[in-house]
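Undergrad: Pasting a predicted model and its sequence here:
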Amino acid sequence: MTRTPFSQRRTEPYGPPALHRRLQAEQPVAHLDWTERGGDVWTIAKYEDVRAMLSDTRFSSDRSNPLHPGHQAYNPKSHQGRIIEMDPPAHSTQRGRVMGEFTVKKIAALRPSIEQIVDETIDAMIASGDRGDFVDLFSLPVPSTVIAKLLDVPEKDYDFFQDKAGVFADGTAPNEDRQQASMAIIDYIATLVDARIERPGDDIISRQLAAGASREEAIGLGHLLLIAGHETTSNMISLCVMVLLDRPELRRQLDEKPELIPGAVEELLRYFTIAETGGLRLAVEDLEVRGHTIPAGSVVYALTNTANRDPDVFPDPDRIDFTRGARNHVAFGFGPHQCLGQNVARLELVIVLEKLFARLPDLRLTAEVSELPFKEYSNFGIHELPVAW
């Protein structure tokens, strides 16, 4: 019996693939051919099932396992400390050690620093002329600078840091170039860690070392913070600005009622759900979901983008409603691997929406959304966003 072929590729920027929607409505748990990856996959599409799966550590996240669908991204030089790639008990120990760095209170204290970064990036945009690529001018520099400050990267190294992060985030770049950029970042962070071992400072790496992290764990954590926190936030900044420029009625709502901005951030996170492969797992034993037995060794994909459009949870899910109260979305995942840096991302997005349009009221698209080059790999986003101001 021939199974339905599966693809994670989107065909339009404002919604999940049609197949994913159909699976949610007709086959909430499905066994499909994933020819793009040379195998098959089980998909889980309903909100409640996705949350249950992401909470169950029998769906393994350990990318060091050759059977795991994310094994191709496994790198032994950075694996220790990359907590999204490991299972308990190592995951529990390391996540517990670092969670205190990302509390709401601690991240809120970063607001003045992030506001300065956003203002300085807008200043640089204005100084560059009256038009350009918003991704290059704004979306990439803001999150990489925030992370550089968190890691206490010397300012003289910011250009190197941003350049390598940009190459790694460029899905159109040759794989060899992306791998070299990743290794350059790992090597650079290793020098930071070695410097903190010798001369501790007031930064995340120093505090993790003092709390018992090994050198290798600290290197992996630094690499994770840059790679995971940089590209996803960059993509969300671009998509938020795109939709607000493309749908001026939404922008007017925020202009007239700035108090809607935090709710708008949650709704846009739900709406776009950009972490395409965040729900990939490996079943380590036979597991049952909705009466279906998923055999041990199976690749399983929690379709978070479809879960966030589940009409049983989000009525009229394709409509953007800034008053929805969508904080129960799963754009940051769920369970033990829920995104550690979500409070940083939220704050960055809120500050961007507070400041960008106030300072650049004439900001506008210079290309149709249908013409924009969208990303088709691990995180959904835009390669370029041509704008004028």
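TA: Structure received. No experiment lies behind these values; they were computed from the predicted model shown.
Undergrad: For the rest of this, base every contact and every neighbour count on C-alpha atoms.
TA: Will do.
Undergrad: Arg270 in helix, strand or coil?
TA: helix (DSSP: H, G, I helix; E, B strand; the rest coil).
Undergrad: Distance check, it against Gly325.
TA: Distance, Arg270 to Gly325, by CA to CA, to the nearest Å: 10 Å.
Undergrad: Next: Val241.
TA: The separation that Val241 has from Gly325, given CA to CA, amounts to 20 Å.
Undergrad: So the two - more neighbours on which side?
TA: It is Val241, of Val241 and Gly325, that has more neighbours when counted by other CA atoms under 10 Å, with 22 against 14.
Undergrad: Now that one: which helix or strand?
TA: helix 215-246 (DSSP states H and E).
Undergrad: Can you show me the strands along the stretch 151-300 of the chain?
TA: Remark: strands assigned in the stretch 151-300 of the chain by DSSP state E, counting those that start in this stretch are 280-283, 287-289, 292-294, 299-302.
Undergrad: And the second one, what's buried?
TA: By neighbour count, with 16 or more other CA atoms under 10 Å as the criterion, the buried positions of strand 287-289 are Leu287.
Undergrad: packing partners for that strand?
TA: strand 292-294 (3 or more CA pairs under 8 Å, 6 or more residues apart in numbering; DSSP states H and E).
Undergrad: Structure two is appended below for comparative analysis:
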Amino acid sequence: MTSTDLKPVAFPTERTCPFSPPPKLTALRDEHPVSRLAYPDGSTGWLVTGNAAARAVLTDPRFSSRGEHRKMAVGEWVPQPTRPGVFIFMDPPDHTRFRKLFTGEFTVRRMKNLEPRIERITADRIAAMREKGSPVDLVQEFALPIPSLVICELLGVPYEEHAFFQKHSERMLDHDHSVDEAYESMGLMAEFLTTLIRRKRRAPQDDLLSRVATSGLTDEEASGSAMLLLSAGHETTAKMLGLGTFLLLSRPGQLALLRERPEAVNGAVEEMMRYLSIVQFGIVRGATEDVELEGRRIRAGEVVTVSLSTANRDPGFFDDPDVLDLGRSAGRHLAFGYGVHQCVGQQLARVEMRVAFGRLVSAFPDLHLAAAPEDIETAQLSSMYGVKRLPVGW
């Protein structure tokens, strides 16, 4: 059977476990790491589910990240020009130019210096939970405020605006909302950030947006970069904190290990990122020329979607990959992507999760779910998978 004879399949979305990829998605990987994919717009492309194939696509310059290749594996999407400054939809050298502006802002050393402030924010949220009293929604009281406060402070966005950007980030990422709603939110976010950028340019302060505003970028480029950092800087970590807590409370043996060995939190965060892989509909690339991948011929112009969740559960890379083992070394996971587009803010996310998970499990030794596990609603149609609410008690 040739590559073109393969029957395209729709991207599987039905989960039988809230912490695992859809079984049909895993079955596709086990059959072959590269499959034909039917996109909702009627076109066909490719779905990469194996770890080695994923790494190959994410590092091969023949697979482009440019915005014109964007397709949604699930839900409706109308192609639009990439906004200036949104460098995840660029290839080198344009991508390199923008990324250099931010790499130095998110170094391990800078994030280490920020850690005391993250500790303080986390302690304040724990105190607020105690004051409110059991039970609470962990998403609203803990998982969402911590990264929102941190990214606002880091970028120099007034925290009183957090409800605005949380609302519009969610509308851009959740396919429950229409394309028109997503575009409206993009426009409102761009307008808000352009106003803020201009204000920073007139009166710079010691924050990231001030440095972006005075770096020589245009208003559009600066606001596009800011939108990317603001949305990605809170949404992903918030989803991991909520879903990760749900996971820990559902795995008492692993939770006990974390409580008994607080120093294990670093490795535990890496394993939870591997195990959960919240980027649920994959990373998209477009072939700029014919490429041979795992015996499949991908033609120039065809679109490839890389599934991180199945790649991170590949038995060729991890022993017993469907088992959560907070003691394992999971450093080779792809949860932050791979190659030149690997998440620029990954060190910030790591510090936030290490502090937040570590302080949460030590502050509430008897933390437990305050709802039946089957009643916990997950974001089935959001680009970033997670829980919508997480009632907990202590």
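TA: Nice, thanks for sending it over. Keep in mind the model is a prediction, meaning the values are calculated, not measured.
Undergrad: circling back to that earlier point, next, the mean deviation of the helix holding Val241 of structure 1 compared to structure 2.
TA: Its aligned residues in structure 2 lie a mean 1.0 Å from helix 215-246 of structure 1 after superposition (mean CA distance after the TM-score superposition for structure 1).
Undergrad: corresponding residues in structure 2 for that helix?
TA: Counting by TM-score structural alignment, helix 215-246 of structure 1 falls onto residues 219-250 of structure 2.
Undergrad: now stretch 14-28 of structure 1
TA: Stretch 14-28 of structure 1 maps onto residues 19-33 of structure 2, going by TM-score structural alignment.
Undergrad: Please list the residues outside the matching stretch that contact it.
TA: 11-16, 35, 48-50, 53, 247, 275-276, 294, 309-310, 322 (CA atoms under 8 Å, 6 or more residues apart in numbering).
Undergrad: so how far does it reach from one end to the other?
TA: 21 Å.
Undergrad: Please point out which parts of that stretch sit buried.
TA: By neighbour count with 16+ other CA under 10 Å, stretch 19-33 of structure 2 contains the buried residues Phe19, Ser20, Pro21, Pro22, Leu25, Thr26, Leu28, Arg29, Pro33.
Undergrad: can you check stretch 362-377 of structure 2 too?
TA: Leu367, His368, Leu369, Ala370, Ile376.
Undergrad: corresponding residues in structure 1 for it?
TA: Counting by TM-score structural alignment, stretch 362-377 of structure 2 lines up with residues 358-373 of structure 1.
Undergrad: show me the contacts for the residue most central in space within structure 1.
TA: Centroid-nearest residue in structure 1: Thr232, 3.2 Å away (criterion: CA atoms, centre = their mean). By CA under 8 Å, 6+ apart, Thr232 of structure 1 lies in contact with Ile274, Ala275, Asn379.
Undergrad: go with 6 Å
TA: The contact partners of Thr232 of structure 1, by CA atoms under 6 Å, 6 or more residues apart in numbering, come to none.
Undergrad: One more: Glu216 of structure 1?
TA: Applying CA under 6 Å, 6+ apart, the residues contacting Glu216 of structure 1 are Gln80.
Undergrad: Give the equivalent position in structure 2 for Ala45 of structure 1.
TA: Counting by TM-score structural alignment, Ala45 of structure 1 lines up with Thr49 in structure 2.
Undergrad: swap in Leu192 of structure 1?
TA: Match for Leu192 of structure 1 (TM-score structural alignment): Leu196.
Undergrad: Tell me, how many residues neighbour that match?
TA: Leu196 of structure 2: 20 neighbours (other CA under 10 Å).
Undergrad: Could you find the closest non-adjacent residue to it?
TA: Setting aside the residues directly before and after it, Leu196 of structure 2 is nearest to Val157 in space (CA to CA, 6 or more residues apart in numbering), at 7.9 Å.
Undergrad: And the one you found, what's its match in structure 1?
TA: Per TM-score structural alignment, Val157 of structure 2 is aligned with Val153.
Undergrad: How about Glu292 of structure 2?
TA: In structure 1, Glu292 of structure 2 lands on Glu288 (TM-score structural alignment).
Undergrad: what's the distance between the closest residue to that match other than its chain neighbours and Asp152 of structure 1?
TA: For Glu288 of structure 1, ignoring the flanking residues on the chain, the nearest one in space by CA to CA, 6+ apart is Ile294 at 6.0 Å. Here Ile294 of structure 1 is placed at a distance of 45 Å from Asp152 of structure 1 (CA to CA).
Undergrad: ok, now Glu249 of structure 1?
TA: In terms of CA to CA, Glu249 of structure 1 sits 40 Å off from Asp152 of structure 1.
Undergrad: So those two - more neighbours on which side?
TA: Between Glu249 of structure 1 and Asp152, Asp152 has the larger neighbour count (other CA under 10 Å), namely 16 against 11.
Undergrad: Would you map the helices across the stretch 1-150 of structure 1?
TA: Ranges of helices within the stretch 1-150 of structure 1 are 18-26, 47-55, 76-79, 90-98, 104-108, 111-128, 134, 141-150, based on DSSP state H, counting those that start in this stretch.
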